[in-house]
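*Asks:* Any chance you could fold what I've pasted below:
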Amino acid sequence: MAPGTQPDAAASFDPLRPRLIRVAYRMLGSVTDAEDVVQDAFLRWLGTDRTAVREPEAFLRRTVTRLCLDQIKSARHRRETYVGPWLPEPMIGGEDEEEDDVTLPLMLALERLSPLERAAFLLHDVFGVGFDEVATTVDRDPAACRQLAARARAHVREARPRYRLEKARGLEIAGAFFAASRSGDMTALGAMLKADVSLHSDGGGKRSATIRPALGHAQVMQLHRALAVLFGKYGSTLVRTCLINGLPGFVTREADGELQTTALDIEDGRVAAIYIMRNPDKLRHLH
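*Replies:* This is a model prediction of the structure:
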């Protein structure tokens, strides 16, 4: 390339787009918002003197993180008026989640952190960015960034996976859970649940869902007994079993024609938490 010639913006940006979306998604918990932020970063990249950028990936990661920090303020305001429990948009797949262990419970724990704590933790602990770059990104000195990451680490420690469940075994449990819950086999379903199991359902006010989490074996079983009647009457079709935000689960098409995802947090071979996404706005990207 001749001196002073601008490298092609798309050619230098597109290979980095998946990694940038991973950063933005884990900051925001929204696939749609993450894609919008990354597209905004691309537009800024178009207007940048790219010949002066020595490390495009670090430059763009900083840009995306800063855009996310701005976005979090409005996202938190929206969640204050959100109907029922808020869950992150489901990310279907496997590779991303297995690489960095950012499972759905950890993403919920990240929501309780300050924006700067979340950025420091994700950049350093998840994506392996050095504290000097973290400091430049969030406009703090490296020592302050170490403290931010340490505080975040302490808050999310319980939500980090204690051990890696073998993927095939997890999907086997997810398939058995689907079969028992839809057929009304409450004996089989009850045997799969931990005593302190919880169920969280996000309908966003757009579809029926529990307004508060169901807590404990008795409450979760009571809810599933009622659901089994509806499944028996109206049906529920399995689309696929898969990893959802790093957890084994399944995608279904329900009687209203809409998709639904169910993710299972499994500990010691039993289901410790059930996360159901029913909000059609958060499922649109799956279509």
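*Asks:* okay, CA-based contacts and neighbour counts for the rest of this
*Replies:* Will do.
*Asks:* Following element in sequence after the helix ranked longest in the chain, please.
*Replies:* When secondary structure is assigned using DSSP state H, the longest helix within the chain turns out to be helix 56-80. Downstream of helix 56-80, the next assigned helix or strand under DSSP states H and E is strand 92-93.
*Asks:* And that following strand, what does it pack against?
*Replies:* With contacts defined as 3 or more CA pairs under 8 Å, 6 or more residues apart in numbering; DSSP states H and E, the secondary structure elements packing on strand 92-93 are strand 236-244.
*Asks:* which residues does Pro161 contact?
*Replies:* 101, 103 (CA atoms under 8 Å, 6 or more residues apart in numbering).
*Asks:* tell me what the helix or strand hosting Arg182 is packed against?
*Replies:* Secondary structure here is read from DSSP H and E; on that basis Arg182 sits in helix 167-183. Here helix 167-183 is seen to pack against helix 186-192, helix 217-234, strand 236-244, strand 247-254 when contacts are counted using 3+ CA pairs under 8 Å, 6+ apart.
*Asks:* how many neighbours does Phe251 have?
*Replies:* Not Phe; residue 251 is Val. For Val251, the number of neighbouring residues by other CA atoms under 10 Å comes to 23.
*Asks:* So it sits against Thr241, correct?
*Replies:* Yes: proximity of Val251 to Thr241 meets the contact threshold set by CA atoms under 8 Å, at 6.4 Å.
*Asks:* Which other helices and strands does the host helix or strand of Glu35 contact?
*Replies:* Under the criterion of DSSP H and E, Glu35 resides in helix 31-46. Secondary-structure packing of helix 31-46 (3+ CA pairs under 8 Å, 6+ apart): helix 9-13, helix 17-28, helix 56-80.
*Asks:* Out of the ones you listed, which is the most enclosed?
*Replies:* Among the helices and strands packed on helix 31-46, helix 17-28 has the highest mean neighbour count (mean count of other CA atoms under 10 Å), at a mean of 22.
*Asks:* okay, how far is it across stretch 9-27, tip to tip?
*Replies:* Chord length of stretch 9-27, first to last residue, is 25 Å (CA to CA, to the nearest Å).
*Asks:* still on that earlier bit, and the longest helix of the chain, what does it pack against?
*Replies:* The criterion is 3+ CA pairs under 8 Å, 6+ apart, and the helices and strands that helix 56-80 contacts are helix 17-28, helix 31-46, helix 115-121, helix 131-138.
*Asks:* which of the residues in the longest one are buried?
*Replies:* Of the residues in helix 31-46, those buried under the neighbour-count criterion (16 or more other CA atoms under 10 Å) are 31-35, 37-39, 41-42, 45.
*Asks:* which one of the residues you listed sits closest to Arg212?
*Replies:* Comparing the buried residues of helix 31-46 against Arg212 with CA to CA picks out Val31 as the nearest, at 24.2 Å.
*Asks:* one more to put side by side:
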Amino acid sequence: MDDVERLRGRLFGIAYRMTGSATDAEEIVQDAWLRWQGVDRTAVRDADAYLARVVTNLSIKQLTSARARRETYVGEWLPEPVLTGQFDALGPLEVVAERESVSFALLLMLERLTPAERAAYVLHEAFAYGYRDVAGLIGTSEANARQLASRAGKKLAAEPRREQPVDRAGWRKLVERFVAAARLGEIEELEQLLAADVVSRADSGGQVTAARNVVSGRSKVARYLSGAVRRFGGGIEAYLTEANGGPALVAAGPDGVVAIAFIAVGADGVTHVEFVMNPDKLAFATAQLSQIGGLSDLTW
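*Replies:* The predicted model follows:
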């Protein structure tokens, strides 16, 4: 078996956690494979380390250029979601730490880090590389790798928790009420499900109709969400399923996924609603669905 294929899950996982983009991660792994074809294998002592180093550095380069391009991005920028559960694109997510390492909330928080800090944190925390190995993968000293990871950890620890630990049955019940109230335009019912400081963001990339700025506050968010949900029709169905290791609301129609919403729930109700609606960022999830024929059996 080719080493890239053997390591594809790990390599994709590194690139995805680094860039927040499944599309970019696929391209990075493909680029690594092309480079691997031109390498003198006899000169490579450790194929695993070599390929991880190539993917890490390609990811740092991609993240740096992507952040520059985001200055002209239309509206809010959100990570690109990946369906999980029965899908293995991100590898096994069997324990809490593995699910948290790809959670939508963490990917958003990782945007606060420099590319080098993000690389050190991802490699050490998500893939359990020792600091000496991290140093080799990103091309720095062991002391600096340790410092980068420590600095990243402190920045993330300073971020307020967006949600409470997810209770599967409780989350499902609340979100079902949330969707029903939004569809029926029952604003008062919807407001009761939202925290006072609730925040909603939508990433459309300017390609579909969505709010281009953050909407905040119970009253404004209730009205915005009701209007947004009621616009979906014509064969569009909503499914409660799993994405990025946690619960998500997926809206899909005959042509594929049209929106994925991550709904964070705190002690006082829904605290954050993030809609990914940019068709380019939903292509990967649509391709995942094509492998199994649809979402009907994917309930969370």
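*Asks:* TM-score for these two?
*Replies:* For these two chains in superposition, a TM-score of 0.86 is obtained (TM-score structural alignment, normalised by the length of structure 1); 276 aligned residues with a CA RMSD of 2.5 Å.
*Asks:* Quick check: the helix holding Glu35 of structure 1 compared with structure 2, mean distance?
*Replies:* With mean CA distance after the TM-score superposition for structure 1, helix 31-46 of structure 1 departs from structure 2 by a mean of 0.9 Å once superposed.
*Asks:* Next, the angle helix 56-80 makes with that helix.
*Replies:* An angle of 140 degrees separates the directions of helix 31-46 of structure 1 and helix 56-80 when computed by axes from the mean of the first three to the mean of the last three CA atoms, to 10 degrees.
*Asks:* Kindly name the residues of structure 2 that line up with helix 31-46 of structure 1.
*Replies:* Per the alignment by TM-score structural alignment, helix 31-46 of structure 1 matches residues 22-37 in structure 2.
*Asks:* Now do the matching stretch: distance to the chain's middle.
*Replies:* Mean C-alpha position of stretch 22-37 of structure 2 versus that of the full chain (CA atoms, centre = their mean, to the nearest Å) differs by 19 Å.
*Asks:* who's in contact with it?
*Replies:* When contacts are taken as CA under 8 Å, 6+ apart, the neighbours of stretch 22-37 of structure 2 outside the stretch itself are 4, 8, 11-13, 15-16, 19, 51, 54-55, 58-59, 62, 80-82, 281, 284.
*Asks:* Next: stretch 256-267 of structure 1.
*Replies:* Outside stretch 256-267 of structure 1, the residues that touch it by CA under 8 Å, 6+ apart are 90, 105, 165, 170, 174, 243-245, 247-254, 271-278, 280, 283.
*Asks:* again with stretch 205-221 of structure 1
*Replies:* Contact with stretch 205-221 of structure 1 is made by 82-85, 186, 190, 193-203, 223, 278-280, as judged by CA under 8 Å, 6+ apart.
*Asks:* you'd agree Arg17 of structure 2 is up against Val122?
*Replies:* Yes: contact between Arg17 of structure 2 and Val122 holds when scored by CA under 8 Å: they sit 6.9 Å apart.
*Asks:* In contact with Phe13 of structure 1: list those residues for me.
*Replies:* In this structure, Phe13 of structure 1 makes contact with Phe42, judged by CA under 8 Å, 6+ apart.
*Asks:* counterpart of it in structure 2?
*Replies:* Aligned by TM-score structural alignment, Phe13 of structure 1 pairs with Val4 of structure 2.
*Asks:* what about that match, distance to Gly256 of structure 2?
*Replies:* Look at Val4 of structure 2 and Gly256 of structure 2: by CA to CA, they are 29 Å apart.
*Asks:* Next: Ala119 of structure 2.
*Replies:* Applying CA to CA to Ala119 of structure 2 and Gly256 of structure 2 gives a distance of 33 Å.
*Asks:* Can you pick out the residue with more neighbours from these two?
*Replies:* More neighbours sit around Ala119 than around the other of Ala119 of structure 2 and Gly256, counting by other CA under 10 Å; the figures are 29 against 20.
*Asks:* could you list every residue that touches the residue nearest to the more buried one when sequence neighbours are not counted?
*Replies:* With CA to CA, 6 or more residues apart in numbering as the criterion, Ala119 of structure 2 has its nearest non-adjacent residue at 6.4 Å, and that residue is Met18. With contacts taken as CA under 8 Å, 6+ apart, Met18 of structure 2 has the following neighbours: 56, 59-60, 63, 115, 118-119, 122.
*Asks:* now for Phe178 of structure 1: what does it line up with in structure 2?
*Replies:* In the superposition onto structure 2, Phe178 of structure 1 corresponds to Val179 when matched by TM-score structural alignment.
*Asks:* about what we covered before: which positions in the helix holding Arg182 of structure 1 come out as buried?
*Replies:* Those would be 167, 170-171, 173-175, 177-178, 180-183, for helix 167-183 of structure 1 by 16+ other CA under 10 Å.
*Asks:* check the fit of it onto structure 2 and give the mean distance.
*Replies:* Superposing on structure 2 and averaging over aligned pairs (mean CA distance after the TM-score superposition for structure 1), helix 167-183 of structure 1 comes out at 3.0 Å.
*Asks:* Give me the angle between that helix and strand 236-244.
*Replies:* What separates the directions of helix 167-183 of structure 1 and strand 236-244 is an angle of 150 degrees, with the same axes, to 10 degrees.
*Asks:* just the angle between helix 167-183 of structure 1 and helix 217-234, please?
*Replies:* Interaxial angle of helix 167-183 of structure 1 relative to helix 217-234 (the same axes, to 10 degrees): 70 degrees.
*Asks:* Need the contact partners of helix 167-183 of structure 1.
*Replies:* With CA under 8 Å, 6+ apart as the contact definition, helix 167-183 of structure 1 has outside contacts at 186, 188-189, 192, 224, 228, 231-232, 235-236, 238, 241-243, 247-250, 264, 266.
*Asks:* From Glu71 of structure 2, how far off is the residue lying farthest from the centre of structure 2?
*Replies:* Of all residues in structure 2, Thr42 sits farthest from the chain's C-alpha centroid, using CA atoms, centre = their mean; the distance is 37.4 Å. Thr42 of structure 2 is 44 Å from Glu71 of structure 2, where distance means CA to CA.
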